[in-house]
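below is the structure, and that's it, no one-letter string:
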């Protein structure tokens, strides 16, 4: 997905891939994605092998931090053209068999969900992110009705903006090959 976004962004901005000097991509769930997901996306998106790349994992801020770092590098005069963004495929997050390299003996073995373990579980409090959100809600005292109203309003605004083409310059269609027939878009 990162490659599709990179190629689409370069095309929409009318910037040749040969001008790109650095690539920074945020990705939280990198287990099972192979080495250097940012480089994989860059090369598959048409950027040369000689262009350095960096993958950032800063949880939900990974993509925005990639963009902020790109901005800093450009402002500092290090580079003129930097591709930056975020990429993720939560459906491809594997399950983890921790400590398996030491070997297991008799008894049950725990398999961890990479998405939950590395993406949705706070290592400092040993709690799911949803539980932390609920604790914050208790402090702020938003009622369920207020939360539902805000969520519905947000969804309606997003749907209206999508229908009105507000995101047209920011969205690149993704073609999904089918076993039979044309690809879905």
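Received the coordinates, thanks. For clarity, every value in this text was computed on a predicted model and none was experimentally measured.

drop to CA atoms for contacts and neighbour counts, all remaining ones
Noted.

helix/strand/coil for residue 71?
Classification of residue 71 by DSSP: H, G, I helix; E, B strand; the rest coil places it in helix.

separation between it and residue 80?
10 Å (Cα to Cα, to the nearest Å).

more neighbours: the two, which one.
In terms of neighbours (other Cα atoms under 10 Å), residue 71 is the more surrounded of residue 71 and residue 80; the figures are 18 against 15.

how close does the more buried one get to residue 86?
Taking Cα to Cα, one finds residue 71 at 15 Å from residue 86.

distance of the residue nearest to residue 57 when sequence neighbours are not counted relative to residue 166?
Nearest residue to residue 57, sequence neighbours excluded (Cα to Cα, 6 or more residues apart in numbering): residue 28, at 4.9 Å. The gap separating residue 28 from residue 166 is 28 Å, by Cα to Cα.

can you pick out the residue with more neighbours from those two?
Higher neighbour count among residue 28 and residue 166: residue 28, with 23 against 12, using other Cα under 10 Å.

ok, that one - contacts?
Each residue near residue 28 by Cα atoms under 8 Å, 6 or more residues apart in numbering is listed here: 56-60, 62, 88, 118-119.

what is the neighbour count of residue 6?
Residues near residue 6, counting by other Cα under 10 Å, number 25.

quick one: end-to-end distance for stretch 11-21.
16 Å.

show me the contact partners of the longest helix seen in the chain.
Assignment by DSSP state H gives helix 144-163 as the longest helix of the chain. The contact list for helix 144-163 (Cα under 8 Å, 6+ apart) reads 167-168.

and residue 27, how far from residue 118?
From residue 27 to residue 118 the distance is 11 Å (Cα to Cα).

these two: which has the busier surroundings?
Taking neighbours as other Cα under 10 Å, residue 27 and residue 118 compare with residue 27 leading, 25 against 17.

this structure: helices as residue ranges?
So, for the chain - with DSSP H - the helices run 2-13, 37-44, 62-75, 114, 129-140, 144-163.

can I get the ones you listed in TSV with distance to residue 174?
Formatted as TSV, the helices of the chain follow (distance: least, Cα to Cα, whole Å):
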stretch	distance to residue 174
helix 2-13	7
helix 37-44	14
helix 62-75	19
helix 114	25
helix 129-140	30
helix 144-163	16
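
tell me which of those helices sits nearest to residue 123.
The closest of the helices of the chain to residue 123 is helix 129-140. By Cα to Cα, the value is 9.9 Å.

and the closest one with helix 144-163, angle?
120 degrees (axes from the mean of the first three to the mean of the last three Cα atoms, to 10 degrees).

dropping in the other structure now:
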């Protein structure tokens, strides 16, 4: 080795490598859509998750301007997959008429599944392993399976002293903490009491959620993000769970849902729901190749774990971590979307981070719209882009908590916005 030559050669090679992958370093969102959100046993009760997923994947690609043959991968969030067959993301992409050569996989991070699909897809592009990735989430809580114990597989010589109970997989896999078998609503009550949150505060969040969602619907603000779904009862394009006639008085009369002295009710907790959302992500090379214009840029990500029962508080720490990474403060961000799994989640980001309610969940949240758990992470990012567009704003953060204790957060900047 000749001193002075070899190191320079290596540095030059490294420079060429970095220059090569630099084309993939920025991640853009080309399109973002969602279905309307159906109530439990409502609009979509007969539609399996891959069908809902296929609808949004197909529409997201159509709006992106990218040919389906150029998709490298499909990543979809989904939690309640029991009984729906192998690899639901792959099923969904085939229903969307993507080429058989396109592969896909599902993510189960409970409520953060849809958002982690965006994070995963973005990292695929940043690494240079993909140019175009379709991401999102799909969930049919109405069609969640019932199961029996695996002991039944091996036969029962005698039923004496044995019981085989049906387990509701929606409740067990989606809404129960496996560490202590408490319902997530019970844990939401626990953190609300520890943080001295009052019932009135929770009901105020719920009331505002419904009023904002109703106003956004009535004014047509959701039209640019919702793709209609054809059902046996006709075309569905409006969220089913919004209660325009609710009031603080009505909410205050509801009984606690998770314990005699609890704070959360059916009125200030998110709705069990069905729905799907999809976004198309692309790197700079794909933008140039296809001559398409992004609607937003993905500019920051974070995730964090907490004690399981503290899950509603986790977005506070995920947002703090994200703000630190991107070098910004709450005041630098125009609008926030934080999933309303339970009303206490909104109260906590307001109180502990100082996020004004006027800049939080501007078009309502999961209390009014619904919470199809595997899809919500993608849905709130889609809605955030819409909020930024309608309000001529640029910077936004989306966040949500997830079961077992944790949260994810994403920072985006609007480019063109939704049309």
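Thanks, I have the structure now. Please read these numbers as outputs of a predicted model, since none were measured by experiment.

superposed, what's their TM-score?
For this chain pair, the superposition-based TM-score is 0.92 by TM-score structural alignment, normalised by the length of the first structure; 181 aligned residues with a Cα RMSD of 1.3 Å.

related to what we said a few turns ago, what about the residue nearest to residue 57 of the first structure, distance to residue 127 of the first structure?
Taking Cα to Cα, one finds residue 28 of the first structure at 18 Å from residue 127 of the first structure.

picking that back up, out of the contacts of residue 28 of the first structure, which are inside strands?
Using DSSP state E, the members of the contacts of residue 28 of the first structure that fall in strands are residue 56.

correct me, but residue 30 of the second structure touches residue 286?
No - using Cα atoms under 8 Å, residue 30 of the second structure is not in contact with residue 286, being 10.4 Å away.

of the two, which one has the most company?
residue 30 (29 against 19).

not counting sequence-adjacent ones, nearest residue to residue 86 of the first structure?
residue 63 (3.9 Å).

that neighbour matches what in the second structure?
Residue 63 of the first structure maps onto residue 114 in the second structure, with residues paired by TM-score structural alignment.

so who does its match touch?
By Cα under 8 Å, 6+ apart, the contact list for residue 114 of the second structure reads 76-78, 107, 135-138, 374-379.

and those residues, which are buried?
When the contacts of residue 114 of the second structure are checked for burial by 16 or more other Cα atoms under 10 Å, the buried set is 76-78, 107, 135-138, 374-379.

out of those residues, which two sit at the greatest distance?
It's 107 and 379 that sit farthest apart of those, by Cα to Cα, at 15.2 Å.

out of the contacts of residue 28 of the first structure, which end up buried?
For the contacts of residue 28 of the first structure, a burial check counting by 16+ other Cα under 10 Å picks out 56-57, 62, 88, 118-119.

count the residues that sit near the counterpart of residue 87 of the second structure in the first structure.
Structural alignment (TM-score structural alignment) places residue 87 of the second structure against residue 36 in the first structure. Neighbour count of residue 36 of the first structure, defined by other Cα under 10 Å: 15.

what's the closest non-adjacent residue to residue 36 of the first structure?
Using Cα to Cα, 6+ apart, the closest residue to residue 36 of the first structure is residue 55 (6.4 Å).

any idea how far residue 34 of the first structure is from the one you found?
Where residue 34 of the first structure is concerned, residue 55 of the first structure sits at a distance of 12 Å (Cα to Cα).

likewise residue 112 of the first structure?
19 Å.

so between those two, which is more surrounded?
Higher neighbour count among residue 112 of the first structure and residue 34: residue 112, with 14 against 8, using other Cα under 10 Å.

the more buried one pairs with which position in the second structure?
By TM-score structural alignment, residue 112 of the first structure lines up with residue 167.

its match and residue 335 of the second structure: what is the separation?
Note on residue 167 of the second structure: its distance to residue 335 of the second structure, by Cα to Cα, is 40 Å.

got the buried residues for stretch 160-180 of the first structure?
Result for stretch 160-180 of the first structure [16+ other Cα under 10 Å]: buried residues residue 172.

correct me, but the match of residue 112 of the first structure touches residue 148?
Yes - contact criterion Cα under 8 Å: residue 167 of the second structure and residue 148 qualify, at 6.0 Å.

ok, back up a step: which residues does the match of residue 112 of the first structure contact?
Shown in contact with residue 167 of the second structure (Cα under 8 Å, 6+ apart): 146-148.

run a quick neighbour tally on the aligned partner of residue 75 of the second structure in the first structure.
By TM-score structural alignment, residue 75 of the second structure lines up with residue 24 in the first structure. Residues within reach of residue 24 of the first structure, counting by other Cα under 10 Å, total 27.

counterpart of residue 287 of the second structure over in the first structure?
Aligned partner of residue 287 of the second structure by TM-score structural alignment: none.

residue 287 of the second structure: which element?
Using DSSP states H and E, residue 287 of the second structure falls within helix 284-290.

middle-most residue in the second structure, spatially?
Centroid-nearest residue in the second structure: residue 377, 0.9 Å away (criterion: Cα atoms, centre = their mean).

contact partners for the residue sitting furthest away from the middle of the first structure?
Here the first structure reaches farthest from its C-alpha mean at residue 106, the gap being 38.6 Å by Cα atoms, centre = their mean. The contact partners of residue 106 of the first structure, by Cα under 8 Å, 6+ apart, come to none.

where in the second structure does stretch 140-159 of the first structure fall?
Going by TM-score structural alignment: stretch 140-159 of the first structure matches residues 195-214.

buried residues of the matching stretch, list them for me.
Along stretch 195-214 of the second structure, these residues count as buried under the neighbour rule (16+ other Cα under 10 Å): 197, 199, 201-214.

related to what we said a few turns ago, using CSV, lay out the contacts of residue 28 of the first structure together with distance to residue 46 of the first structure.
As requested, the contacts of residue 28 of the first structure are exported to CSV (distance: Cα to Cα, whole Å):
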residue, distance to residue 46 of the first structure
56, 20
57, 23
58, 26
59, 27
60, 27
62, 22
88, 19
118, 30
119, 29
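
out of the contacts of residue 28 of the first structure, who's nearest residue 184 of the first structure?
Looking across the contacts of residue 28 of the first structure and measuring by Cα to Cα, the closest to residue 184 of the first structure is residue 88, at 20.2 Å.

wouldn't the closest one be in contact with residue 29 here?
Yes - in this structure, residue 88 of the first structure is within contact of residue 29 by Cα under 8 Å, at 7.0 Å.

contact partners for residue 31 of the first structure?
The neighbourhood of residue 31 of the first structure, defined by Cα under 8 Å, 6+ apart, consists of 93-94, 114.
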